[in-house]
Each structure stands twice: as structure tokens, then as C-alpha cells.
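Enquirer: Below are the sequence and a predicted model for it; my questions follow.
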Amino acid sequence: MKISVVLPAKNESAAIGQTIAQIQALQLIDEIIVVNDGSTDSTKEVAEHAGAIVVTHPYSKGNGAAIKTGARTATGNIIIFMDADGQHDPNDIPRLLEKIEQGYDLVVGARQRGSQASLGRGVANGLYNGLATYMTEQKVEDLTSGFRAVQADKFREFLYLLPNGFSYPTTSTMAFFRAGYSVTYVPIHAAKRIGKSHIKPLKDGIRFFLIIFKIATLFSPLKMFLPIAVLLFLIATGWYGYTLYSYNRFTNMSALLYTGSIMIFLMGLISEQVTALMYKDNK
């Protein structure tokens, strides 16, 4: 088993050297790949001095793009993805690898209580996990954790699905579930990051809603659209019953609600077929 560690890094010179040294101290890893995502500080130089293989983007393409570059560069049959900012403890790596050896295809480091960066992000991640659990009918403990170990060949199957931004953990986890691969979780504690966070509250708020819809469309869109369609249908029927009893007529509002219900159901049905094609085996 050859093991590669991929560290996406943007302006992480304060933490990257320490992170690499801790990984090397394990004496388990065959290669450490740092994807320097357009850093303007000395991230590249510090990482090279520490002994990592450094691949540099000429400009910042995003965390997901760095992950994809790292996955393409890695030569190991097992890839471990983790943050370069000191949040993830390299000493947890053997516990993730133990699960891989037991036959799992994706092992996610699930952050425990007190590990979230803020109350807002903790609430958001709780909603992500709940929705993903509903969609997959499997217990999802941490959908957005970036600390994970994967079978490299299976992960590369889904590179075309991964966004260039920050939601690669969500996309890859749901893709593994959809493909029927084995997913499990290992409890971890995420420390406070070293250096300045790249998170922006307003941008993250918009991203929250986009991730909600992405979760649905990546696994089973009909499970998201059908309850909304049924709710609209029931409201339309209730309103029709009220207007028929009170005014003895069928109103435009009832027609609009019924039409909306049918349209949303059909959108879900079409999305379901498109999603099935996304996961079609072309090999």
C-alpha cells in the first residue's frame, strides 16, 4: 500500500512546515504533495525546504482545484487529504488508514463537538449532515470535513464532478454514496487554525444554500423535489376546497399551485435521470 498525502495550501507559510514535519514523523507516508494555490507568501519555499513535493498554480484556482491537482499528481493507491493550516492532527492518520485496511473506500475524519470554527458553521454543518443522512439513508457524521483517506482510483472517478471551490468534501462524499462505495467515519478533534482564515461570511452564506441543493442533485433529486411537490399539491387542494365551498368556483390560485406542484415533480424526475447518467459507468 503506497500512501500519498495531499495538502492544498494558499498563504500557509506559518503552518505548512510544522504540518509536513509532523506527517514525516509518522514514517508511514510515501510522499507529501503540497499544492500551492497561487500563494503570495513563502508557502512554496517553506514546503520545499521541509521536504514536500510542491505543485504550484500560477494563480489561485480554489481549494477544490488544488485537490484535483493533488489527486492527479499523487502516485499512491491511497490518498490522504488534509488541511495545511494546523487544524488536522497528523497523528490521526493511522486511524484513518486502519479503516482503509478493513476494506472501506472513503474514511472521513468526523469533527467532534467543540471542533467547529464558529456557532454558525456548526449549525450549518449540522443541517448538511441531517439532509445528507435523509438523502442517503445512511448516518452521515461530517459531510464537510476536509480530512479524509480514499482509495485513489475510486476518487479519480469523480474528479469531473468536483467544484473548484470549497465544497469538494460534500461532492465527493455524496458521489461515493451514490456509487455504492463503502464510507465510514473516524472521530477527530480539529484545532484552531494557524494564520488567517480564508472564509468570508457573506460568501459562505450563499454557499450554504448552493451546497443544500448540490447535496440533493448529487444523490437523489426526487427525494428533495417530491416532498415540495406534495406540499404544494395539498395546499392547492385545500385552497380549492375552501373556494369551492365558499364561492362555488375554481380559482386561478388553485390552478397556479397545482401547476407548480406538477412542474416541481417533473423537474425532480428529470433531474433524477440526469443524475443517473452522471454516474453511468463508461469504462
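Expert: Sure, I can see it.

Enquirer: alpha carbons only for contacts and neighbour counts from here, please
Expert: Fine.

Enquirer: Any buried residues in stretch 36-46, and which?
Expert: 36-39, 43-44, 46 (16 or more other C-alpha atoms under 10 Å).

Enquirer: Go ahead and name everything in contact with that stretch.
Expert: Residues from elsewhere that reach stretch 36-46 (C-alpha atoms under 8 Å, 6 or more residues apart in numbering): 8-13, 16-17, 54-63, 66.

Enquirer: The buried residues of stretch 36-46 in helices, which ones?
Expert: Within the buried residues of stretch 36-46, residues falling in helices by DSSP state H are 43-44, 46.

Enquirer: just to revisit the earlier point, strands - which of the contacts of stretch 36-46 land there?
Expert: 8-9, 54-57 (DSSP state E).

Enquirer: can I get those residues in TSV with neighbour count and distance to residue 74?
Expert: Putting these into TSV (neighbours: other C-alpha atoms under 10 Å; distance: C-alpha to C-alpha, whole Å) gives the following:
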residue	neighbour count	distance to residue 74
8	27	13
9	28	16
54	19	11
55	18	11
56	17	14
57	17	16
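
Enquirer: just these now: which is nearest residue 212?
Expert: Nearest to residue 212 among the ones in strands among the contacts of stretch 36-46: residue 8, at 24.1 Å, using C-alpha to C-alpha.

Enquirer: ok, that closest one - contacts?
Expert: Residue 8 sits next to 34-37, 63, 66-67, 70, 82-84 when contact means C-alpha under 8 Å, 6+ apart.

Enquirer: what about it, distance to residue 50?
Expert: Relative to residue 50, residue 8 is positioned 15 Å away (C-alpha to C-alpha, to the nearest Å).

Enquirer: now residue 80
Expert: Where residue 50 is concerned, residue 80 sits at a distance of 18 Å (C-alpha to C-alpha).

Enquirer: Those two: which is more packed in?
Expert: When residue 80 and residue 50 are compared for neighbours, residue 80 comes out ahead with 27 against 16, by other C-alpha atoms under 10 Å.

Enquirer: Look at that one and give its secondary structure.
Expert: Three-state assignment for residue 80 (DSSP: H, G, I helix; E, B strand; the rest coil): strand.

Enquirer: Check whether it really touches residue 152, as I assumed.
Expert: No. Applying C-alpha atoms under 8 Å as the test, residue 80 and residue 152 come out as separate, 9.1 Å apart.

Enquirer: From the buried residues of stretch 36-46, pick the one nearest residue 144.
Expert: Once C-alpha to C-alpha is applied, the member of these that ends up nearest residue 144 is residue 37, at 20.1 Å.

Enquirer: what's the residue nearest to residue 77 when sequence neighbours are not counted in contact with, if anything?
Expert: Setting aside the residues directly before and after it, residue 77 is nearest to residue 152 in space (C-alpha to C-alpha, 6 or more residues apart in numbering), at 5.1 Å. When contacts are counted by C-alpha under 8 Å, 6+ apart, residue 152 touches 71, 76-79.

Enquirer: try it against this one:
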Amino acid sequence: MLRAGRAAHAVGRSAAGGLPGPRRPRFAGQRPRLPGGAPEPGRDLSFPHCCGKRSGGRCDRPGRTSVRTGGFRPRAPDPRAHGPWTCRVHGSLRPRATRFRSGPQEQLGIALRTPVPVGAVGRSSSQGGHLVSRGLPAERVTVLIAARNERATLPALVTRLRECLPGPPEILVVDDASTDGTADAASRVGARVLSLPRHQGKGGALRQGFAAAAGDFVLTLDADGQDAPEDLVRLLERAREGADLVIGSRFLGRFEPGAISRLNHLGTLFFNRLVGVLYGVAVTDSQAGVRCFRRDLLERMVLQATEYEIETEMLLEAIRLSARIAEVPVRRMPRSAGSSSFSRVRHGLRILSVILRKRLP
């Protein structure tokens, strides 16, 4: 009976002089059909918005089907077929930028060479620091530690780094001509060691380490054990969200009792303010040793510092290069062994000299 009704409707249209009668509405995502209800030739039925590429056809953008389809007239451009979306089975839609992301690593955006826009929410991955994605290269992580006579604190620090960072990161220790066996202690716990034949200072050791690091992300950490390795995870996540330089700010976090002297605290606040006034960038910790860099930013920096002023110089170079700078809170703990070689007067004057020299034309 239903077929008879359809036949009568077709006869009625012919009798009316070929005028178009009521047509069944076309819904978005509906497969085009040829007369007789057969699917259109040359179309991949599992991808209803596809242009025929999966069947070997050539796409006639915009809005056209495969040249093999024959008989099916072009329709208006469909933004889901050629716009910022990609099609999946059963016609569901998903942003093209995330079509390969299925695991916890991919949800971070860490498996793609193109960074996720700043502000995207990241989550830690338990699958590894080598960022794996189908058909895409993995991104590597290097933790760079400049050390001089830190045999007492370095082994425990390297062990904690391996426990808290996802995957097997490269831990690179630059031994700045230590005399207490720092290089041997680092090697025994599995770190990669670069031994300098003569003392070059913290700045010189970091510059040598940057040149030798193999990671796409390079994290820096002091060897004295005053920084928590667990905080590096937040820096790495923020860098994967799009920041070029992430600073671990002790002032956004907290200082444990005895972690910093009052004079050093006031001196850092002064340098923070001076950088803000002269360079127009408000940072809360310009002297932080905990940082995360993107490899492409490091390759563009021009670094010359040899001592503790290296932290200030790296920040000013990032400002000069218009890098995306972010800060995350970190903890600062008192030193458990050894003593610091930082001199308030000598190194303070070197930091001031870098700030003023970089500002001059």
C-alpha cells in the first residue's frame, strides 16, 4: 500500500506538468542517494561527510563530491566537511586538533608539535615523559642541574626526580670542576654527567648544559636540594600548554623557615621591581633557579653570563624575544647539607650590571 501511494505521488507530479512537489527534507549528515534508494557511487559509507577520498576519488572543494559519484549534483559547502572539523564514523564531529588524542598524554596536548593554546587545562600523565602519539614524534624532557661540590645532596635529588617526573627524562648533571666526587655520585644514580675541566661558574655550567641537552623541554634545578622536584611537574604542564618560559616562583609559593635570609629576600624583591620598571614586565621571582624552557627559545637566546646573574640574563633575553612567560608557585626549603657560594655583594652587583646593560641601547 505504501509503494502504491508513492507511485501515485510520482504520477501526480508528472500530471502537473513536471512541477516539483513536496520533497523529503535533507538533514545534515544524511547520505546522498541515487534514484532507487542506492547509496551514491564512490562515497565511503562509513564517513558520510567524506568527499570520496577514502574511495580513491578526487575532492572538488568546496562542497562537491568525488568525481566518481556521477549524477549527484553539488550542494552548498558544509563547514563540517571542509572547515575546522573532521568527521568520524556515524557522522559525529570532533575538533581536528584533537582527533588523534585519546590517552592521558594526548589530552595534555603534549603529543603534538603544535602547542595547545595557553589556558588549556592539563593533567599529569602516568604513561611517560616521552610523549607518544600515533604517527607523531615524541617530545623529550631534560632536567639540567649545574653542580659544584654537591655530592651530599645530588644522589637523593636525582632519585626523587626519577620518581616524580613521568617517564624516563634525561637528567643531565654538569659538574663544574668539583673536588668532592660529585660526578661519580651522579653517575652511580644513573644521571648523565658532563664534567668541565675547569671552574666556569653557574652561568658557564648552564650554558654548557643547554648546548648538550637533548630535550624539547629543558628544566633547570639547583643541586643544593632546596627545591622540591615534585614542583617540576607543574612547570612542565604549563610549558606544554603553550608557555615558552615557565618560572617557578618562590614568592607565589612559600619559603620554609630558614630557606632564605632576610637580606637575600629583600634583594630579590628589589631586582623584581627594577625589572618591572625598566622592562615593563611584572615578575615575582627574577632570580628563581627552577625554570622550564622550550628548546626553540633557548636556541634563540644570546647568553654570556658566567655566575649567578645567568637567571636574570635568561629572563631579559626571553623578554627581548617577546617570549610567552608564565609563573607557577614552588616551595623553597632550607639547605640540608653543604654551603652556598652566593655572595650578596659581588653577585648582587653582577645582577645589577646585567639589568642595566641589557636596558641600554
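Expert: Structure's in. What do you need? Please read all numbers here as calculations on a predicted model, not as lab measurements.

Enquirer: Work out the TM-score between the chains.
Expert: The TM-score (TM-score structural alignment, normalised by the length of the first structure) is 0.73; 218 aligned residues with a C-alpha RMSD of 1.5 Å.

Enquirer: before we move on, the earlier item: what separates the residue nearest to residue 77 of the first structure from residue 75 of the first structure, distance-wise?
Expert: According to C-alpha to C-alpha, residue 152 of the first structure and residue 75 of the first structure sit 9 Å apart.

Enquirer: One more: residue 257 of the first structure?
Expert: For residue 257 of the first structure relative to residue 75 of the first structure (C-alpha to C-alpha), the value is 55 Å.

Enquirer: Same check on residue 216 of the first structure?
Expert: Separation of residue 216 of the first structure from residue 75 of the first structure (C-alpha to C-alpha): 33 Å.

Enquirer: ok, now residue 231 of the first structure?
Expert: Taken as C-alpha to C-alpha, the span from residue 231 of the first structure to residue 75 of the first structure is 50 Å.

Enquirer: what's the answer for residue 104 of the first structure, then?
Expert: 20 Å.

Enquirer: Compare neighbour counts for these two and give me the winner.
Expert: Set side by side, residue 104 of the first structure and residue 75 show more neighbours around residue 104, with 19 against 15, by other C-alpha under 10 Å.

Enquirer: Let me know whether the more buried one touches residue 180 as I believe.
Expert: No. Under the criterion of C-alpha under 8 Å, residue 104 of the first structure makes no contact with residue 180, lying 11.3 Å away.

Enquirer: Which stretch of the first structure is the strand or helix carrying residue 105 of the second structure matched to in the alignment?
Expert: Taking DSSP states H and E as the criterion, residue 105 of the second structure maps to helix 104-107. Alignment note (TM-score structural alignment): helix 104-107 of the second structure is unmatched in the first structure.

Enquirer: in that helix, what's buried?
Expert: Neighbour-count burial for helix 104-107 of the second structure, counted by 16+ other C-alpha under 10 Å, picks out 104-107.

Enquirer: any idea what residue 147 of the first structure aligns with in the second structure?
Expert: Aligned counterpart of residue 147 of the first structure in the second structure: residue 290 (TM-score structural alignment).

Enquirer: Next, count neighbours for that match.
Expert: Look at residue 290 of the second structure: counted by other C-alpha under 10 Å, it has 22 neighbours.

Enquirer: Confirm for me that it is in contact with residue 221.
Expert: Yes. At 5.0 Å, residue 290 of the second structure counts as touching residue 221 under the criterion of C-alpha under 8 Å.

Enquirer: what do the two both touch?
Expert: Each of residue 227 lies in contact with both residue 290 of the second structure and residue 221 under the rule C-alpha under 8 Å, 6+ apart.

Enquirer: now the helices for the first structure?
Expert: Remark: helices assigned in the first structure by DSSP H are 16-25, 43-50, 63-73, 93-101, 119-136, 152-156, 168-178, 201-219, 221-247, 252-278.

Enquirer: Please tabulate these in JSON lines, including the columns distance to residue 110 of the first structure.
Expert: As requested, those are exported to JSON lines (distance: least, C-alpha to C-alpha, whole Å):
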{"stretch": "helix 16-25", "distance to residue 110 of the first structure": "19"}
{"stretch": "helix 43-50", "distance to residue 110 of the first structure": "27"}
{"stretch": "helix 63-73", "distance to residue 110 of the first structure": "19"}
{"stretch": "helix 93-101", "distance to residue 110 of the first structure": "11"}
{"stretch": "helix 119-136", "distance to residue 110 of the first structure": "11"}
{"stretch": "helix 152-156", "distance to residue 110 of the first structure": "19"}
{"stretch": "helix 168-178", "distance to residue 110 of the first structure": "12"}
{"stretch": "helix 201-219", "distance to residue 110 of the first structure": "18"}
{"stretch": "helix 221-247", "distance to residue 110 of the first structure": "25"}
{"stretch": "helix 252-278", "distance to residue 110 of the first structure": "27"}
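
Enquirer: so which of these gets nearest residue 2 of the first structure?
Expert: helix 152-156 (10.3 Å).

Enquirer: quick one: contacts for the residue mapped onto residue 118 of the first structure from the second structure?
Expert: In the second structure, the residue matched to residue 118 of the first structure (TM-score structural alignment) is residue 261. Going by C-alpha under 8 Å, 6+ apart, residue 261 of the second structure touches no other residue.

Enquirer: Now do residue 261 of the second structure against residue 166 of the second structure, distance only.
Expert: From residue 261 of the second structure to residue 166 of the second structure the distance is 34 Å (C-alpha to C-alpha).

Enquirer: cool, and residue 219 of the second structure?
Expert: 14 Å.

Enquirer: With residue 14 of the second structure instead?
Expert: Going from residue 14 of the second structure to residue 166 of the second structure by C-alpha to C-alpha gives 71 Å.

Enquirer: got it, and residue 326 of the second structure?
Expert: Distance from residue 326 of the second structure to residue 166 of the second structure, counting by C-alpha to C-alpha: 21 Å.

Enquirer: what do you get for residue 202 of the second structure?
Expert: Applying C-alpha to C-alpha, the value for residue 202 of the second structure to residue 166 of the second structure is 27 Å.

Enquirer: Counting neighbours, go ahead and name the busier of the two.
Expert: More crowded of residue 202 of the second structure and residue 166, by other C-alpha under 10 Å: residue 202, with 24 against 18.

Enquirer: All set now, cheers.
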